[in-house]
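# Sequence unavailable; structure follows:
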């Protein structure tokens, strides 16, 4: 598999996501908005403000819009169940965020030079899946006395038979623990990564792959910082079905811990903003 140098998220947005790893760019000065306060020209009507009656004296229209927004949120979440995964990318030493930023920068440079015809989301996704395959290929399987193998086995990420445990989050102890699922053999895991990488080469299969929130603006980043990324794939065609099935098989696997990433399917849980809107409606 060739290592390639990633939603078509702009490079500027990605810079914001990974700002804690790289120097921040100076902010552009705000434009002078004094023109907004100039008097209207003769014959030009001033924009009218909505009266209270337009929105309803009791804010009933706003309430209806909020309820409609929540209904649409729930409908979108139902669709995401069949096409979306969340990648929890953990910061800290050895994480993959700097590589993702470099991939974005390289993609923009190559596109300007006319050397690429793939989307950023597709390019980024394939690049991410090259990294665990690359790191796993460097592991000395069978050498149980090797330090890294010992660490992986001690953390119950890797079994004594060189299989990757499936892990689940323990909310009480705030840690990952082995799940009640047969481990994924290392050879099968390598073939699975190769399959995902190859399927993602098909056009229009990756609909979105982008960060859901920016990195914190602190100069230091601890291992507790996690940046979620959303992956949306196509719902149509055999290739889309095969990709979804492969990602499901990889979900929760300890293999992705090599790049400090945890994958889970999307859920019906509302976003924090939608939850806040729902809470206001019940008051």
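The structure has been received and is ready for your questions. What you see is a predicted model, and the numbers here were worked out from it, not measured in a lab.
# From now on I want contacts and neighbour counts done on CA atoms only, so please keep to that.
Noted.
# all strands for the stretch 51-200 of the chain, in order.
Remark: strands assigned in the stretch 51-200 of the chain by DSSP state E, counting those that start in this stretch are 84-90, 163-164, 167-170, 175-178, 184-185.
# So which of those is nearest residue 100?
strand 84-90 (10.7 Å; Cα to Cα).
# hmm, back to that, deepest-packed of the strands of the stretch 51-200 of the chain, please.
strand 163-164 (a mean of 24; mean count of other Cα atoms under 10 Å).
# biggest helix in this structure, by residue count?
Counting residues, the longest helix found in the chain (DSSP state H) is helix 60-80.
# helices or strands next to it in the packing?
helix 272-281 (3 or more Cα pairs under 8 Å, 6 or more residues apart in numbering; DSSP states H and E).
# okay, pairing it with this:
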């Protein structure tokens, strides 16, 4: 399998300076920059896997402090799932104080160490998601830190995860940038292709946005019935509390299209469900 090297993007320059690796921000200070400080916990573990399992057990039982201690031990050994879990905890303020910079640096360590891991590797889902999260941070930057907005870099992050790992979240985020012309040229057709790839994986936001484009003929040939099919699939899969916009988009399209389009959409939907 051919490795999709980040060298193609000109990004390999070392995360923390000097050595080979994934340079997440060329403007990052080489000294004095904030860094993830990982204390070595008191309890001993047989291995980083043992520490990770202990951390997850503690997390699931509600002992978030114990989880962090165990996960930090595993993270010192470069254990990707532990790095990812800590990144998520700091990004969400889950059992720890919310800290986007710490989250960014945990995810950065995964991307730096495992950028060339193949899509079938044990760490693939953690690596892929790390690129997606890092891309999100580069869209807006992290206020009062060295992580500045860099939408072109965000597009590269999403592009890598979308193409090499086939990550549906990355494909959706990349499509949004193409639709808005952020970080590069505006290209609705390319956006639609990425949305279609993610939609076929059952990614509800991609199904909804693709459906919206097709119903309205926005940058692509109008296919109202097929668009309504995608919107119906998205509505059925969406969480109304978190993704109310999908329900609203579906209802608006349903009222907009003709009766014939609605009937054809049902046929498309039945065919899709039988695949």
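That came in fine, so what should we check first? Quantities reported herein were computed from a predicted structural model and do not represent experimental measurements.
# quick one: TM-score?
Scored by TM-score structural alignment, normalised by the length of the second structure, the superposition of the two chains gives a TM-score of 0.23; 107 aligned residues with a Cα RMSD of 6.1 Å.
# list the buried ones in the longest helix of the first structure?
63, 66, 67, 70, 73, 74, 77, 80 (16 or more other Cα atoms under 10 Å).
# do the same with stretch 58-67 of the second structure
By neighbour count on 16+ other Cα under 10 Å, the buried set for stretch 58-67 of the second structure is 58, 59, 64, 66, 67.
# before we move on, what about stretch 191-207 of the second structure?
Neighbour counts over stretch 191-207 of the second structure (16+ other Cα under 10 Å) mark 191-192, 194-199, 202-207 as buried.
# What is the subsequent helix or strand relative to the longest helix belonging to the second structure?
Counting by DSSP H, the longest helix found in the second structure is helix 124-140. Next helix or strand after helix 124-140 of the second structure toward the C-terminus (DSSP states H and E): helix 151-164.
# Show me what that next one is packed against.
Taking 3+ Cα pairs under 8 Å, 6+ apart as the contact cut, helix 151-164 of the second structure packs with helix 124-140, helix 168-180.
# show me where the second structure has helices.
Secondary structure of the second structure, counting by DSSP H: helices at 48-61, 64-76, 80-92, 100-114, 124-140, 151-164, 168-180, 188-200, 204-216, 224-237, 244-256, 259-273.
# just the angle between the third one and helix 48-61, please?
On the basis of axes from the mean of the first three to the mean of the last three Cα atoms, to 10 degrees, helix 80-92 of the second structure is oriented at 40 degrees to helix 48-61.
# same check, this time on the longest one
Computed by the same axes, to 10 degrees, the angle separating helix 124-140 of the second structure from helix 48-61 equals 70 degrees.
# My guess is residue 103 of the first structure contacts residue 127. True?
Yes. Counting by Cα atoms under 8 Å, residue 127 is a contact partner of residue 103 of the first structure at 7.3 Å.
# Of the buried residues of stretch 191-207 of the second structure, which pair is most distant in space?
191 and 202 (16.8 Å).
# buried stuff in the longest helix of the second structure?
124-139.
# still on that earlier bit, and of the strands of the stretch 51-200 of the first structure, who's closest to residue 53 of the first structure?
Here strand 84-90 is closest among the strands of the stretch 51-200 of the first structure (Cα to Cα), at 41.7 Å.
# Against which helices or strands is that closest one packed?
Judged by 3+ Cα pairs under 8 Å, 6+ apart, strand 84-90 of the first structure is in contact with strand 226-233, strand 261-265.
# do you know how far residue 200 of the second structure is from residue 128 of the second structure?
Separation of residue 200 of the second structure from residue 128 of the second structure (Cα to Cα, to the nearest Å): 18 Å.
# now do residue 155 of the second structure
From residue 155 of the second structure to residue 128 of the second structure the distance is 14 Å (Cα to Cα).
# same thing with residue 259 of the second structure?
Going from residue 259 of the second structure to residue 128 of the second structure by Cα to Cα gives 42 Å.
# same question, residue 267 of the second structure
Remark: distance between residue 267 of the second structure and residue 128 of the second structure (Cα to Cα) = 35 Å.
# circling back to that earlier point, and of the buried residues of helix 124-140 of the second structure, the nearest to residue 230 of the second structure?
Using Cα to Cα, residue 132 comes nearest to residue 230 of the second structure of the buried residues of helix 124-140 of the second structure, at 23.7 Å.
# Residue 262 of the second structure contacts residue 256, doesn't it?
No. Counting by Cα under 8 Å, residue 256 is not a contact partner of residue 262 of the second structure; they are 10.0 Å apart.
# residue boundaries of the helices in the stretch 1-150 of the first structure?
Assigned by DSSP state H, counting those that start in this stretch, the helices in the stretch 1-150 of the first structure fall at 11-17, 52-55, 60-80, 97-112, 120-137, 147-154.
# will you turn these into CSV that also has distance to residue 263 of the first structure?
Formatted as CSV, the helices of the stretch 1-150 of the first structure follow (distance: least, Cα to Cα, whole Å):
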stretch, distance to residue 263 of the first structure
helix 11-17, 19
helix 52-55, 43
helix 60-80, 14
helix 97-112, 15
helix 120-137, 12
helix 147-154, 18
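# Please identify the most buried of these.
By mean count of other Cα under 10 Å, the helices of the stretch 1-150 of the first structure have helix 120-137 as the most buried, with a mean of 20.
# which secondary structure elements does it contact?
Helices and strands touching helix 120-137 of the first structure, by 3+ Cα pairs under 8 Å, 6+ apart, are helix 97-112, helix 186-199, strand 206-211.
# Mind giving me the packing neighbours of the shortest one?
Using 3+ Cα pairs under 8 Å, 6+ apart as the contact test, the elements touching strand 206-211 of the first structure are helix 120-137, strand 226-233.
# Okay, angle between the shortest one and helix 60-80 too, please.
The directions of strand 226-233 of the first structure and helix 60-80 differ by 70 degrees, with the same axes, to 10 degrees as the criterion.
# Next secondary structure after strand 226-233 of the first structure?
Sequence-wise, the next helix or strand downstream of strand 226-233 of the first structure (DSSP H and E) is helix 238-250.
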